[in-house]
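Novice: turn this into a model:
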Amino acid sequence: MTQAPTYADVQAAAQRLHGRIVRTPMLRHPLLDALTGGTILVKPEPLQRTGSFKLRGATNAALLLGPAARRGGIATHSSGNHGQATACAAHMLGMPAVVAMPADAPAIKVESTRRWGAEVVFFDRHATDRETLAATLAAERGATAIPPFDHPDVIAGQGTLAIELAEDAAAEGLALEGFAACTGGGGLIAGCALALEALAPAAELWAVEPEGWDDTRLSLAAGRRIANDGTGPGLCDSLLSKQPGAITFPINLARLAGGVAVDEAEVFHAMRFAFEHLKIVAEPGGAVALAALLAGKLDARGRCFGLVISGGNVDPAVFARALQAAPAAA
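Specialist: Got it, this is the predicted structure:
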């Protein structure tokens, strides 16, 4: 199996990405602190250039390709955010990119991926082995396959988010005691776990998933990788991985306190709260960690708690549904 990344790899990624991605700010809101009883530090990745944290990992992986590999470009599969990130990274470095995307991927994500110059190949998310398809596309085009989460360079790039948050917290005299991130295949939380093991070793780390797609939660509880049945709700399209990654899961099993799952009403509530109070547009999958916190499924009482809003590439009609849902707490 491919060797897992280390904290040193996350540090190197942070240096490599400097000036190539947005260093997103650390946000706070008194209402969020009041509702949870903690000091909540929000990392808003919708402000990233492609609207999600995925640009970190994709760019780090692309930068590590040699000259010959760069000529062949990148092939990947993605429900949208990693596809956009891969397309953007390839454009930045003058490489071709091909992205296999589910036929039902949000139009906003498809259009953005194409806008960066990538070729998009559609597939049926229920009937196609996406990893096999990406490998086939890579072989046909002489490209390098860079998967969305189960890749050491991608994991290391995602972990730069936690380095930034820990640094910004320290600048205000704060130390992270808890941390939660939206979780699909586990690349984001794994990279962050590597960083926080070094920078905030006492922090309790949580993976948050949508109900019906909580394979990481189930796998952490069982101590082995468990796949969901793929029939859960599709609202959180960016988090519909069927099982944790072979590389990400051992990292997370050794470092996470556990996982929690949220339902669609809780997700819509969080999206509306983020819009009304944090002034952030969050997509459903990007809002699940905030949803868990607001629903009381994460205990931040008396603690400094880091929270990732991981993406903001939301279909306008879905966002309208969130705004029409039950009002956010005031």
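
Novice: when you work out contacts or count neighbours from here on, use the C-alpha atoms and nothing else.
Specialist: Fine.

Novice: which residue packs closest to Pro148, ignoring adjacent ones?
Specialist: In space, and not counting its chain neighbours, Pro148 is closest to His82: 5.7 Å by C-alpha to C-alpha, 6 or more residues apart in numbering.

Novice: next, the second sequence, to be compared with the first:
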Amino acid sequence: MMTKVFVPTLDHLKKAYAVSSQATQITPLLESRFLAEQTGAARVFVKPESLQWAGSFKVRGAYWRLKQLSPEEAKRGVVAYSSGNFAQGLAAAGQALGIPVTIVMPIDAPAAKRDATAGYGAKVVLTDHGDRAREEVAAERARQIAGEENLALLHPFDDPEIVAGQAGTGLEALEQLAVKDASADLLFCSIGGGGLIGGVALAFHYLSPNTAIYGVEPEGFNGMGTSIDHGAIETMPLGGKSICDGLMARKPGEAPFAAMSQAGMRGVTVNDASVRRAMKTAFERLKLVLEPSGAASLAALLDGKIDVAGKTVLVVATGGNVSFNDFMKHTADA
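Specialist: A predicted model of the protein is given here:
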């Protein structure tokens, strides 16, 4: 039986946003007439967190989480595991705060993400997972390093403070929607372990409760959607493949699951072909470079599985950390 997990209050989310915004930039809220025409929606807004520092929303939660360390913990440093975007966000936050960061990354994480993480001053340790789930092997190595080097062990998504920090994306979007005299009927947001959608869903739950939240996951990695449907955390089987390297967690974290259970969510899945088309559409129509994981939410909108006719839609495009060669490879046949 899962122990009760702290779910951040609205005041907690606002406090985290006030702090994290000292180290982040406001990402724009783009309105697309093209997407509205293509989908039948009344209005479509896209929030490109791909334009955030370190190329994704992750720096929001990472900075807030590092600010919660004791002076002694901050001096010794932290260790975490990540396939890429949390690695870069945490490394950038650590660099800004002068906190040493060690990141354990799967050996098959994109080279561009590994290089960027090291570029922010983090120590990168690679793990070879073989036939095992890559996040499990990386997590084991991170725990080992934490014990050996007396470092604070941080989780990339299963932490109420990470959830609170990532909520800044939602709070910021709500402020921007209000300026445009709009409110979202539907929101599409991708899910890996659930840290982002946990925070964003809470922000909308508190401030825009009529917004329907759609969590987007790759086929074969829909752990959050399955868990929400069944009322308990479930682990997806090994063997799935996806170009969305940042969304390949086999099960959601307890903290994001608790947040989503309170805020409410409907699950939707996308396949690689849809993601490739979304990446191409974002580039050609929105002038945005999105990595596969960052384009999954847009793919869900364009797939047409969810009826958005006459509705106002918000799409959170979560990241843009993709090399030129990989971007061209993914979109060549889209």
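
Novice: now check the second structure for the residue matching the residue nearest to Pro148 of the first structure.
Specialist: Using TM-score structural alignment as the criterion, the counterpart of His82 of the first structure in the second structure is Phe86.

Novice: wait, Gly186 of the first structure touches Gln243, no?
Specialist: No: with contacts counted by C-alpha atoms under 8 Å, Gly186 of the first structure stays clear of Gln243, the gap being 9.0 Å.

Novice: those two - which one has more neighbours?
Specialist: Counted by other C-alpha atoms under 10 Å, Gly186 of the first structure and Gln243 do not tie: Gly186 has more neighbours, with 29 against 22.

Novice: under the alignment, what does that one map to in the second structure?
Specialist: Match for Gly186 of the first structure (TM-score structural alignment): Gly194.

Novice: neighbours of Arg301 of the first structure, just the number please.
Specialist: 15.

Novice: same question, Lys67 of the second structure
Specialist: The number of residues packed near Lys67 of the second structure is 17, by other C-alpha under 10 Å.

Novice: what does Pro102 of the first structure give?
Specialist: Neighbour tally, Pro102 of the first structure, other C-alpha under 10 Å: 22.

Novice: surely it and Arg125 touch.
Specialist: Yes: in this structure, Pro102 of the first structure is within contact of Arg125 by C-alpha under 8 Å, at 5.2 Å.

Novice: that older thread, which neighbours do Gly186 and Gln243 of the first structure share?
Specialist: Thr216 (C-alpha atoms under 8 Å, 6 or more residues apart in numbering).

Novice: how close does the match of Gly186 of the first structure sit to Ser227 of the second structure?
Specialist: 12 Å (C-alpha to C-alpha, to the nearest Å).

Novice: common neighbours of the two, please.
Specialist: Contact criterion C-alpha under 8 Å, 6+ apart; residues shared by Gly194 of the second structure and Ser227: Pro252, Phe257.

Novice: residues in contact with Gly220 of the second structure?
Specialist: Met236, Pro237, Gly240, Lys241.

Novice: which of these count as buried?
Specialist: Met236 (16 or more other C-alpha atoms under 10 Å).

Novice: mind checking which of the contacts of Gly220 of the second structure land in helices?
Specialist: Among the contacts of Gly220 of the second structure, DSSP state H puts none in helices.

Novice: closest one to Lys329 of the second structure out of the contacts of Gly220 of the second structure, please.
Specialist: The closest of the contacts of Gly220 of the second structure to Lys329 of the second structure turns out to be Lys241 (C-alpha to C-alpha; 16.6 Å).

Novice: gap between the aligned residue in the first structure for Ala178 of the second structure and Leu199 of the first structure?
Specialist: Alignment note (TM-score structural alignment): Ala178 of the second structure maps to Ala170 of the first structure. Counting by C-alpha to C-alpha, the gap from Ala170 of the first structure to Leu199 of the first structure is 10 Å.

Novice: residues contacting the nearest residue to Ala181 of the first structure once chain neighbours are set aside?
Specialist: Nearest residue to Ala181 of the first structure, sequence neighbours excluded (C-alpha to C-alpha, 6+ apart): Val308, at 5.1 Å. For Val308 of the first structure, the contact set (C-alpha under 8 Å, 6+ apart) comprises Val42, Lys43, Pro44, Glu45, Ala180, Ala181, Cys182, Gly286, Ala289, Leu290.

Novice: rerun at 10 Å
Specialist: Val308 of the first structure sits next to 26, 41-46, 53, 161-162, 165, 179-182, 188-189, 286-290 when contact means C-alpha atoms under 10 Å, 6 or more residues apart in numbering.

Novice: how about Asp333 of the second structure?
Specialist: Ala273, Arg276, Arg277, Lys280.

Novice: mind checking what it lines up with in the first structure?
Specialist: With TM-score structural alignment as the criterion, Asp333 of the second structure pairs with Ala325.

Novice: its match: what secondary structure?
Specialist: Using DSSP: H, G, I helix; E, B strand; the rest coil as the criterion, the local structure at Ala325 of the first structure reads coil.

Novice: then Val316 of the second structure?
Specialist: Applying three-state DSSP: Val316 of the second structure is strand.

Novice: what residue of the first structure takes the place of it?
Specialist: In the first structure, Val316 of the second structure lands on Val308 (TM-score structural alignment).

Novice: count the neighbours of Leu55 of the first structure for me.
Specialist: 30.
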